[in-house]
Structures are given as C-alpha cells and as structure tokens.
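**Student:** take a look and give me a structure for this.
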Amino acid sequence: MGLARVGVAACDPDGMLATPLKTLRRDEKKGSDLRALAFLAAERDAVQVFVGLPRSLGGGDTESTRMARAYAEALAVELRTAGSGAAVRLIDERLTTVSAHRALREAGLDGRRHRQVVDQVAAADILQQALDMQKSLQRDVGIPVDDGLRPHDGR
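**Tutor:** Next up, the predicted model:
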C-alpha cells in the first residue's frame, strides 16, 4: 500500500502460491480502493487479507507504518461492512518493494511498465512470505487488525 497505489495479490485455494492480481489507485477521499479490495476478498472467499507493514530497517515505526496501520483498520471495517469474515493481518514488508524493482529490472521491464506492476509484484512477495511462514509455523502470522465492530479474539 503506497500513497498513490495499492498492489493486490491473491493465492490459490490451497494457499501455496501467491500471484500478482492488480493495482488499485488510492482514493483517500471516497475509499473506492477499500471497496474494491473488499469486493475482491468476497469474490475470492478470502479468509485472510495481509497488509504490508513498512517498518524502518531497524524495525521501528515510521509515518508510512502509521499510514499502513490506519489503512488496515479502514480495510477491516470495509470488509465487515461488506459482510466478509476475512481477517486483516499486518505483515512486515521491509525491502519487498526494493526486491520487486530488482526482479522487474532483471526481467527487462522498462521504467514506465515497471511502475504499473511493481506494487502487484511487491504484494505477491508479501503474500508469499506470509503463506510460507504460516505453513512453516503451522499458525497464523502477522499482527491481527481489530475492526472495532466486533469483539477481538487476539489471534
């Protein structure tokens, strides 16, 4: 999730492989990006939605970290409002955009095309990281986000 764009990725029903899906334009005033994400989650019967948490290299919070938390909370509310039971979880995304840019350069994409897909590729990296960690640890990973609309179970 950036200031201008939101990368979206999805995985197969077995939670094995993350793939880039689309890039949404951020719409802070009307929230159309949040509604689009809620629609995509419902359409795909999502169980969890991961939002990247951009911490500093030292692991601390930044203004971007605070924006990501606020975005995740707004998304959790939008999902509940839309009737989705998908849980929203924050997952550390340090260096995923850097990694996505590198992979796209190595694939030979030019700068303009780069910008169109880098957020999707970063989203797929974040999702794959979460899927791999969950599979390895045999539990949910990331920080649960409370939507403020129902009791939070702490998982």
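
**Student:** all contacts plus neighbour counts: C-alpha atoms, from now on.
**Tutor:** Fine.

**Student:** what helices or strands is the helix or strand encompassing R105 leaning on?
**Tutor:** Using DSSP states H and E, R105 falls within helix 96-106. Packing contacts for helix 96-106, counted by 3 or more CA pairs under 8 Å, 6 or more residues apart in numbering; DSSP states H and E, involve helix 111-137.

**Student:** buried ones in the helix it packs on?
**Tutor:** Buried positions in helix 111-137, judged by neighbour count with 16 or more other CA atoms under 10 Å: 114, 117-132.

**Student:** chain neighbours aside, what residue packs nearest to the residue minimising distance to the centre of the chain?
**Tutor:** Central residue of the chain (CA atoms, centre = their mean): V51, 3.1 Å from the mean position. In space, and not counting its chain neighbours, V51 is closest to L90: 4.9 Å by CA to CA, 6 or more residues apart in numbering.

**Student:** here's the other one to compare against:
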Amino acid sequence: MRRGRRLAVDVGDVRIGVASSDPDGLLASPLETVPGRDLPAAHRRLAALVEEYAPLEVLVGLPRSLNGGEGPAAAKVRAFAERLARGIVPVPVRLVDERMSTVTAAREMRDSGVSSKKGRSRVDQAAAVVILRSALETERTSGQPPGQCVEVVV
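**Tutor:** Below is the predicted model:
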C-alpha cells in the first residue's frame, strides 16, 4: 500500500462530495460538499483542496450501470475528471468504479439515524467516503493503484 493521503470525489449535477483519507490509507472521512452547478468554481475549489491537502492522488467516482457499461453520466464524469486533471497537475486523477456508492451511503446514513431531509446535504460526502473506502480496499488487496489514470492531453 502506497503511503499518502487521497481525496475522493463523488460528482453530481447539483453537488460534489469530497472525502479524504489519512496518510496511511486506513480511514476515509467526509471533507466537504462543493456546489456543482458552476463547474469552473467547483474545479477551482477542488484545486484549492488539492493544494491544501497535498494528496497522493484524486479518485473520481465513475458511474457505471450494474452490467459495467457507461452512459451519459459516465461521459460527463470523464470530461469533469479530464478537466480536473489538467487543473491540478502533477497530482494524478484516477477514475474508480462507483456503482451503488450513493445508495450505500444513503443506507448507511439512514441506519445511523440521519434523516433523509438532513442527510441530503451530506449524502454526497458520504458517497465520496464509500468510493474512497472501496478504492483503498482495492489497493490493499491487489497491491495496485485502483481504477484508471486520467491522461492529461495538452
């Protein structure tokens, strides 16, 4: 397992959830919800978080269908990740499978007693935590970085 903090991002049309790991990759914690409607502002805020936290990499959840295919939402996230990668070089951006992350996050929040009304503003952060936990576990078990690296084309 590589040592270093990771940031995970759950990209939505309205909100973008952000989570962070500790430098040893043992814990994933919610960090912030970034408004997602103004993409240039969202990218600036994410770049500022990258500068502040100095992560080893940024993991962006890639929405796939249950059979593994990609639809319009995945295309949006790929474009978002490519733009993010151009803005935060030299920190690598990796796309990781996020199937069921929001459903899992909502269930975990509900099970811990957070009402759906109060949880709406935090479910994106919780989904980013789910994405990050999954990516950390993948790296721990495989010994390889999770997902696929976003190539920056100049």
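
**Student:** which one in structure 2 is aligned with the residue nearest to V51 of structure 1?
**Tutor:** Under the alignment (TM-score structural alignment), L90 of structure 1 maps onto L95 of structure 2.

**Student:** isn't its match right up against E151?
**Tutor:** No. In this structure L95 of structure 2 lies outside contact range of E151 using CA atoms under 8 Å: 10.6 Å.

**Student:** the aligned residue in structure 1 for V153 of structure 2 and G111 of structure 1, how far apart?
**Tutor:** Aligned by TM-score structural alignment, V153 of structure 2 pairs with G148 of structure 1. Distance of G148 of structure 1 to G111 of structure 1, given as CA to CA, to the nearest Å: 41 Å.

**Student:** go on, C11 of structure 1?
**Tutor:** As judged by CA to CA, C11 of structure 1 and G111 of structure 1 stand 27 Å apart.

**Student:** same thing with L90 of structure 1?
**Tutor:** Counting by CA to CA, the gap from L90 of structure 1 to G111 of structure 1 is 29 Å.

**Student:** and V98 of structure 1, by the same measure?
**Tutor:** Distance of V98 of structure 1 to G111 of structure 1, computed by CA to CA: 14 Å.

**Student:** try A74 of structure 1
**Tutor:** A74 of structure 1 sits 32 Å away from G111 of structure 1, taking CA to CA as the criterion.

**Student:** report the contact partners of D97 of structure 2.
**Tutor:** G61, L62, P63, R64, I131, G147 (CA atoms under 8 Å, 6 or more residues apart in numbering).
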